[in-house]
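*Asks:* Coordinates only, no sequence provided:
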């Protein structure tokens, strides 16, 4: 059975439970209605990201079936791959397949070579995602809905269109959460002028604009 990575917008007010079915609903249907309202991406880009995830998952499944466990998250047409592949060659092939999908402008390959930890690992990441979301919600200077959180084997990936101070605040908050092994910030950092446009509601979606910043600890 393939489980999806936990991808939670800050504005999603829903309890993360310890059952797989409820978690998938939170990351799927419930996520869809929340992110359109509060996300800094345009509605069109949000739809495109959902379609990209479908395309990438489809080509991976067609090529590997159930031999790998790979999770796909697309934010602003940048694709994050997490999970497990059985070999380095499979890992590279999955990245190549993802990069060839329509609409993808960057692939970030965080797939580990090895076997998948199973339901226990999935539930641990689910619990951790809830703790991370709560920590981010407590940061009064972070607007709700601007950051996506992906948890995989204790590593927390942060994606979003944010200002420099917002990025620093989010990363610092997540680093203090118990159970987090590593934080990888994959933000696209907005200039002050772009951030001001978003706050006024006049920004155009920067599908190729802001500088991408990645860091991990």
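*Replies:* Received the coordinates, thanks. This structure is a prediction, so every number in the text was calculated from the model and none was measured.
*Asks:* contacts and neighbour counts: CA atoms only from here.
*Replies:* Fine.
*Asks:* Now do the strands in the protein.
*Replies:* Assigned by DSSP state E, the chain shows strands spanning 6-9, 69-75, 78-85, 106-109, 112-113, 147-152, 155-162, 182-185, 188-189, 211-212, 215-216.
*Asks:* adding another structure so you can compare the two:
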């Protein structure tokens, strides 16, 4: 009896394998398609996106060992412009890390926003991630621009906005960021181009317009 049950189970598995394989292939293809959609909605070329990711990795590798244990560092590259955020122990570390990042091949501009302070606790970083998530969600909900056109980095409650946008989109992004709970300050590092340029770059038009939310948090432009 036991042998019969095992035989039936084995036969069922053999029959099911082709269907399982089909499900796995569908999941892989679906994931690849989703990634393709994300890439298509990014205003950077695929090559520049790859270069930006490589730049972030290279910048982190060039941090001197003597500073790594006493620093909290984030390198965010967008369209060959690099934002450095976090905390370092002294001015020398901040200057050196900024200079080394500028020397990386292909980097057009560096925004050194490092703070000279003890490394932030994990709770602060978790809260920053939560703020970033809320801000991105509100950008989507605004229905006035694609959230894929704005790169959001939050550090100690300061929201940094990067991306390639037109003037209308920049104003919407700033307005949304300023009114997002938890944001203490907004710093814009967006590249503002003409609306005709964004239409040319885009593969699809942005969604319908809504009124921008009221502005509250102060804004700084780098």
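*Replies:* Cool, the structure landed. Treat the numbers as computed from the prediction; the structure is a model and nothing was measured.
*Asks:* any idea how far residue 120 of the first structure is from residue 107 of the first structure?
*Replies:* 27 Å (CA to CA, to the nearest Å).
*Asks:* and the strands of the first structure as a markdown table, adding mean neighbour count and distance to residue 36 of the first structure?
*Replies:* Output for the strands of the first structure, formatted as a markdown table (neighbours: other CA atoms under 10 Å; distance: least, CA to CA, whole Å):
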| stretch | mean neighbour count | distance to residue 36 of the first structure |
| --- | --- | --- |
| strand 6-9 | 26 | 10 |
| strand 69-75 | 24 | 13 |
| strand 78-85 | 23 | 18 |
| strand 106-109 | 16 | 22 |
| strand 112-113 | 18 | 31 |
| strand 147-152 | 26 | 13 |
| strand 155-162 | 25 | 14 |
| strand 182-185 | 20 | 22 |
| strand 188-189 | 23 | 19 |
| strand 211-212 | 14 | 22 |
| strand 215-216 | 12 | 27 |
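*Asks:* Tell me which of the ones you listed sits nearest to residue 141 of the first structure.
*Replies:* With CA to CA, the closest approach to residue 141 of the first structure among those belongs to strand 155-162: 11.4 Å.
*Asks:* Run the angle between that closest one and strand 78-85 for me.
*Replies:* Angular relation of strand 155-162 of the first structure and strand 78-85 on a 0 to 180 degree scale: 170 degrees, by axes from the mean of the first three to the mean of the last three CA atoms, to 10 degrees.
*Asks:* Outside of strand 155-162 of the first structure itself, list whatever touches it.
*Replies:* 40-41, 75, 146-151, 171, 174, 180-190, 195 (CA atoms under 8 Å, 6 or more residues apart in numbering).
*Asks:* What residues in the second structure pair up with that strand?
*Replies:* Using TM-score structural alignment, the residues of the second structure aligned to strand 155-162 of the first structure are 158-165.
*Asks:* do you know how far residue 6 of the second structure is from residue 12 of the second structure?
*Replies:* Residue 6 of the second structure is 10 Å from residue 12 of the second structure, by CA to CA.
*Asks:* Kindly apply the preceding question to residue 97 of the second structure instead.
*Replies:* Counting by CA to CA, the gap from residue 97 of the second structure to residue 12 of the second structure is 60 Å.
*Asks:* So what's the residue count around the counterpart of residue 138 of the first structure in the second structure?
*Replies:* If you follow residue 138 of the first structure across to the second structure using TM-score structural alignment, you land on residue 141. Residues contacting residue 141 of the second structure under the criterion other CA atoms under 10 Å number 14.
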